[in-house]
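Undergrad: Fold the following for me, if possible:
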Amino acid sequence: MDLLSYQSIPAILRENAVKFGDKTAISFKKNGVYTSLTYAQFYERVLLLARGLGKVGVQRGDKVAVFSENRLGWAISDFGIQSAGAITVPIYATNTGKQAAYVINHSEAKVVFVSTKAQYEKLLSVRDTIPNVELIVSYERYIGDRTFPAFTQNQLSEIEAPLTAEERNRIEQQIDAIRHDDIITIIYTSGTTGVPKGVILTQGNFLCDCDYGMRQLGGLGSNETFLSFLPLSHVLERTAGYYAALLSGNHIAFAEDAKKVMENMVEIRPTAMVSVPRLFEKIHSRILDSVHQSSPFKRNLFHYALKIGGEYVRTKYIDKKPVGLLGLQYRFFDRLVFSKVRNRFGGRLRFFISGGAPLDKTINEFMWILGMPVFQGYGLTETSPAVTLCSIDDIRFDSVGKPLHKVELKLAADGELMIKGPMVMQGYYKNEEATKETFEDGWLKTGDIATIDADGFVYIIDRKKELIVTAGGKNIAPQPIENDLRLDKYISQAIVFGDRRPYLVAILTPDIERLLDFAKEKKIQYLDFDELVNNDKVKQLFSARVEAINKQYPPYKTIKHFALVARDFSIEGGELTPTLKLKRKEILKKYADIVEELYTKNESVLVFHPKSTHGEEQ
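TA: Okay, the predicted model is just below:
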C-alpha cells in the first residue's frame, strides 16, 4: 500500500474498515481474557467518539489530552480525536498529577481522557492548577468528584445510538478535509534535560515515516500480529507498533503491562514486536540462566549450537556468502535447540524492531542466532521517529542501520549527527527559541555523537551531553561500558559517572534472582535483601565481576569504585524514563552523596543501604 497517496491516517483506517472489515484489528485483555474488535467495529467506535467530541464543542485544531496506558480506549480516543479534526496530546501514564498538569496547560487542552480512577485522582489533586479543563472522559465506569465530573467514553460516544447517515457523512467530510501538513499530535519530551518541550508532528510526518520504514524492511504484509507494550505516548511505539500495523491491515494486541510481556507473548503468540534494548537484555539473561541450570549435556549442546549459529548468521547476513554445509548444520540445531527456545516466546516471532537506545552487539547477534532477528533503528521524537533502520539485507549487529528513503545525514565537526527529511518535526509548540536552537541551516541537530562507515551504516556512540570528559582530558562514552556491565549475569542495571573527575565510578543494581541463587549456593544467612547486598561474599563477588569487565578496557576506561544498590532502577523510583532509559541527572541527584563517597573513600567497593541516601523517590 502506498501510504503517501492518502492525505491522513484516518482516511486509511476508513478504507481498511472496508478492505479488512471482518479481520481482527485490536485485541485487549478484559476480565482476564483477550477479546477483540474487527476493523469495521473499530472504525465505527472511532466515528461514534468523533461525533461525541463534536457535540461537546471540540473543533478543528483543538488539543485533546490522553492520560492513559496502552489499551483499546487509547486507540479509539486517538483516531476519534483525529477524525474530529483535533490534535492528540499524549501524557505518560506514569506521570504525576503535577507533570500531567504542565502538559495540559501548556498544550491548552480542554478535554482530557483518563484510563482509570487512579489517573483521574491525579488530576483531581491538581484541579486548581488546570482551570481550563472542561471535560474529563474515562475509559472505566466510576463517579467523579462533584466539582470535577467525569463521563465515560461510551457515554460521550452514545454507543447505544447508531450513527445517522447525516452524522456519518459529516464526520467523513471532516476526515476528507485533513491534509498532510495538518498537525496530528504534540508529544512532550521527558524533560530530563529541562522543561518538557512539545514536539509538533503532522500527518505527513507519520505517513512518511511509516511508509519509508516499511519500505526499508522490504514491505509489511497484512498477516502480522504485533504485541504492543511500549507506551503509545512515546513516538516509537506509536509509529512502528501502532500506526504502521493498523495502516497495513495487521493485528495489534495490547500487553497488560510491561511486567507481563513474557506471559502475554505466550498467550498472543505475536509475529512482530517493537521494543527497547531492555527486553532483549532480559530475554538473553533468562535464556542463559535456564541453560546454566540444565544438565551438562544440554548446556554443552546449547553453546555448540550458538557457535554454529554465530558462524551461520555472520556468513549469510554480514559477509553475504554461500552458507553451504553450514546451512545444513544450522537447520539441524535450529530444529533441535532454537525452535524450542522460540516456543517459550510464542513460537511465531518473525522479527523485532528495536529503538530508544543502542542495543548491545552481543545480544543483537544472539537474537539473530535464535531466529528472532532484531532490526535496530535510530530516531528521535523530533523525527517521528525513525531516520535509520537495519533490514534483512543490510545488517550490522552494532549499527542502527542505513538512512530511510529521502533522509539526509551529515556529521558536524564534533561528530554530532544532523538530519534532514520529510519526517522531521515542524518545531516545538510555543517555543520558538528552542526550535531555533535545534536547527542549523535547515538541519536538525540530534544531540547524538555518531559515525558513518563507507557502506552507509550509522553507529551511535552516545548522547553528546552524556559524554564524560575526565579530569585528565579523556573523552569517554559511558553507554558501551554500561552495556558491558549489564551483560554480566549478576548485574541488572549500571550507570557510569566520571565527568571532570579523576576516574570512573559506577552504581550497579543486582539481578535479584541470580543473587538469591548465589546466596543459597554459598549458604549465606541474611534477614532481608538489604542485608544480603552488604554481605562480604557478595562484595567479593561483584568486585570480581567488575574486575573481569575492566580487563577489556584501557586504564582510563576502567571502573575504579562502585556502589551496589539493593533496589533496581525503575520508572516509579524516578531513575528510568517511561521507555526504560536511564535518567542520568535524576540518578546523580538521588545518589549524589553516594557518588561523592566513591571518590573520597579508599575502599574499592562500597555497598550501601538505599535508605542512607538523601534523595527522595520520584
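Undergrad: rest of the way, CA atoms for contacts and neighbours
TA: Will do.
Undergrad: who's in contact with the closest residue to residue 478 other than its chain neighbours?
TA: Nearest non-adjacent residue to residue 478, counting by Cα to Cα, 6 or more residues apart in numbering: residue 496, 5.9 Å away. Shown in contact with residue 496 (Cα atoms under 8 Å, 6 or more residues apart in numbering): 478, 481-482, 504-507.
Undergrad: Filter these down to the ones in strands?
TA: Mapping the contacts of residue 496 onto strands (DSSP state E) picks out 504-507.
Undergrad: In a markdown table, list those along with neighbour count.
TA: Formatted as a markdown table, the ones in strands among the contacts of residue 496 follow (neighbours: other Cα atoms under 10 Å):
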| residue | neighbour count |
| --- | --- |
| 504 | 24 |
| 505 | 23 |
| 506 | 23 |
| 507 | 23 |
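Undergrad: one step back: does the residue nearest to residue 478 lie in a helix or a strand, and which?
TA: Assigned by DSSP states H and E, residue 496 falls within strand 491-497.
Undergrad: Could you also give me the structure for this next sequence, so I can compare it with the first?
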Amino acid sequence: MRQRLLHRLLTSDAPAVQRLGSPEALSYRQLGCAVAALQGLLIRETASKAKPRLRVGLFMPNGPEWVCADLALLLAGHCEIPVPLEFTPEQASSLLKDVDVCLVTPAERDAPQMACVPRQRRIVVRLENLHCKPGESLSMASDPARPPRDPAIAKAIHTSGTTSEPKGVLLSFKAIEAKVDTLSTLIGESRLRRYLSLVPLSLLLEQICGIYLTLSAGGTLILLPTGEKPLTGGGHPAGHFIPFLRKAQPTFMVVPPAVVEAMKDHALEGCLANLPLRLDLFGTPFPPLIACGGAPIARTTLETLAGLGLDIFEGYGLSETASAVSWNLPGSAKLGSVGRPLPDCEVALSGEGELLVRTSTPFSGYLGADPGACAVRPDGFLETGDLASIDEDGFIHIRGRRKNVFINSAGRNVSAEWIEGILAGMPEIQAAVVFGEGQAHPVAMIVPGARASPEAVLRAVARANARLPDYARIRNFTTRPPGSRDLQPFFTITGRPRRDQLGAAFSQTIAELSRSIHPHL
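TA: Below is the predicted model of the structure:
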C-alpha cells in the first residue's frame, strides 16, 4: 500500500479527490505537495516537543483537508486520533485530552469539542496554504521498500460513540496495511476507479476503502458537495443522498443499511421512468460494487434489489480487526450471510455460539474503556459479542448480539444503557428502556416519576437529548405508569430490564414508535 500511494502522490496528475459540483479535482501530485507541507509543520512540532512521534487529534469535516491530514500522519508515523464532528464535548474530550496537537479546519478551531485542547495546540489546516517548499519531500515512517516492522500505533479509532466516553481501538500501521492489501487483492483495481463517500471519514472502514484502497489503486475519491453533511444517523434521512449516486457514477461504495433501504424505496416509489434500476440510480449500465455492513438488512430488501439487477454485498467487521472480517463478493456470495472470512482472518464459534475472530495482525489494545470492549482469549481469539452460525460452505450468519449495544440503520453502535442512564438521571423519569437495533433513531419505553405530568416527561426527554449526540437522541417514546403490571415481569428485582423479553412483548409498540418522530423532539 505505501509504495503504491507514495508513487502516485509523487508522479501522478490524475484526479485524487473531487467534490461533487466542483469543476476541478485535486490531483495526486497536488495532494502529495500538500501532504509534504503539512508534514513539515509537524516536524517542527516534534522538534519543539522532543518527540519522534506525536499523538495527533483530527477534528475536521469530510473534505480534501481531511484526506491530506490523514495521509500526512499515516505516512510519517504519527498516532492519529480521528474524532467525529457529531461527538459531544464530553465524548471528544475522552479521546483528545492527551493529544500533543489537534488538526482542525477554521470552522472547527473554536468548536465546543475543542475545549480540552489548548489553543496553542490547535493547528488550522487550510489546503490553499499548504504549498511545497524547495527541497521539501514526503516523509515515511520507514523505508517503503521493506515490510513494516515498527509496532508503533498508527491510529486510535473510536468505536462509533457507544457511550459518553468511547474507547479508542489502537491499530498499528502493519494491521492497517495488511487489511488494505487483502481487500485490494479481493476487489481488484478495476472496481476502485471512483469511490463515493457518504459517511464520515472518521469511520475506519471509510478510511480503509475511501482513502487507502481507492488512492493506492489510482482511483478518485468523490466527496459530497460543499456544505452537504455526510450521513450520520442524526441528520438528513438516507433518501436525501440518493440523487448524489447518479451525479457521482461510482464504481465502488460501502454504505450503511439505511442507504440500501432508501435505494429500495426509490425503486418501489415508481421513480424508474422505465429505466433499469442501475441506470436510474447511477446513470450507467454497469452498477457499482456496493458493499454494506454495520447492521443487518432485511432479506426482502436484498431480494427486491437483486430482482431489479442491483446486488448488495453484505459484510461484517470490527475496529479491533482493522475493519472487515468477512465479505460477500461477486462469485462468492450467499444472501442473508455476511460472507466468508477474509484470508487474513480465522473464525470459530464459542460453546455459546459467540463468533470468535483471530487475525494475522491483531489490534494493540484500547485507549480508554467502554462497555463494548472486546476481550481477547489466551489463544488469540477475539470475543466479538455477536452470536453467529457458520454453514457448511463457510459463510457466516450473524444471529444477534450478546451485549446491550445496538446498531442503528446508519451503522452506528450505541449503548442502550448509556442513554437509559441519562434518561433515568432526570427527576421526572423513574426508569427507561431504550431500543434502536436496525432503526433510524432510538425510541424509549419510560416509567415516569410518581408525580410527573406528560409535559414534564417530554421536557425531561428533551433535556436528556441535549446531553447526547444526534444519533443517540430519543426521537419517540411511550410511557407506562409506575408499578404497571404489564411491565413488572420484565424487570429483575434490582430493576435491570430483561431487554429481550421486553422487546419481544412490546415489539409492535416499538415498531410503531420507530416509524415516526415525536413532533417536539
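Undergrad: Superposed, how do the two chains score by TM?
TA: Once superposed, chain against chain, the TM-score is 0.73 (TM-score structural alignment, normalised by the length of structure 2); 441 aligned residues with a Cα RMSD of 4.2 Å.
Undergrad: How much space separates the residue nearest to residue 478 of structure 1 from residue 236 of structure 1?
TA: Separation of residue 496 of structure 1 from residue 236 of structure 1 (Cα to Cα, to the nearest Å): 26 Å.
Undergrad: Which parts of the stretch 451-600 of structure 1 are helices?
TA: Taking DSSP state H, counting those that start in this stretch as the test, the helices found in the stretch 451-600 of structure 1 are 478-487, 512-521, 529-533, 536-550, 584-590, 592-600.
Undergrad: One more: the stretch 101-250 of structure 1?
TA: Assigned by DSSP H, counting those that start in this stretch, the helices in the stretch 101-250 of structure 1 fall at 117-125, 153-157, 165-177, 203-216, 235-236, 244-247.
Undergrad: rewinding a little: in the strand holding residue 496 of structure 1, which residues are buried?
TA: The neighbour-count check on strand 491-497 of structure 1 (16 or more other Cα atoms under 10 Å) flags 491-497 as buried.
Undergrad: can you check stretch 99-107 of structure 1 too?
TA: Within stretch 99-107 of structure 1, the residues scored as buried using 16+ other Cα under 10 Å are 99-104, 107.
Undergrad: possible to save those residues as TSV with distance to residue 263 of structure 1?
TA: Below are those laid out as TSV (distance: Cα to Cα, whole Å):
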residue	distance to residue 263 of structure 1
99	31
100	30
101	34
102	35
103	33
104	35
107	37
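Undergrad: of the residues you listed, closest to residue 76 of structure 1?
TA: Nearest to residue 76 of structure 1 out of the buried residues of stretch 99-107 of structure 1 is residue 104 (Cα to Cα; 19.8 Å).
Undergrad: counterpart of the closest one in structure 2?
TA: In structure 2, the residue matched to residue 104 of structure 1 (TM-score structural alignment) is residue 96.
Undergrad: And its match, how far from residue 68 of structure 2?
TA: Residue 96 of structure 2 is 20 Å from residue 68 of structure 2, by Cα to Cα.
Undergrad: Identify the residues contacting residue 254 of structure 1.
TA: If a contact means Cα under 8 Å, 6+ apart, then residue 254 of structure 1 has 26-29, 70-72, 227-229 as its contacts.
Undergrad: Now which residue in structure 2 aligns to it?
TA: Residue correspondence to structure 2 (TM-score structural alignment): residue 254 of structure 1 is matched to residue 223.
Undergrad: State the span of structure 2 onto which stretch 349-356 of structure 1 is aligned.
TA: With TM-score structural alignment as the criterion, stretch 349-356 of structure 1 aligns to 287-294.
Undergrad: and the end-to-end length of the matching stretch?
TA: From its first residue to its last, stretch 287-294 of structure 2 covers 22 Å (Cα to Cα).
Undergrad: cool, stretch 378-393 of structure 1 as well?
TA: One end of stretch 378-393 of structure 1 to the other measures 17 Å (Cα to Cα).
Undergrad: Just give the number of residues close to the aligned residue in structure 2 for residue 213 of structure 1.
TA: For residue 213 of structure 1, the aligned position in structure 2 is occupied by residue 183, per TM-score structural alignment. When counting by other Cα atoms under 10 Å, one arrives at 18 neighbours for residue 183 of structure 2.
Undergrad: And for the one 4 residues further on?
TA: Each residue near residue 187 of structure 2 was counted by other Cα under 10 Å, and the total is 15.
Undergrad: Now it: closest residue in space that isn't a chain neighbour?
TA: Among residues not flanking residue 187 of structure 2 along the chain, residue 329 sits closest, at 8.0 Å (Cα to Cα, 6+ apart).
Undergrad: just to revisit the earlier point, from the contacts of residue 254 of structure 1, which single one is nearest residue 305 of structure 1?
TA: Among those, residue 227 lies closest to residue 305 of structure 1 (Cα to Cα), at 28.5 Å.
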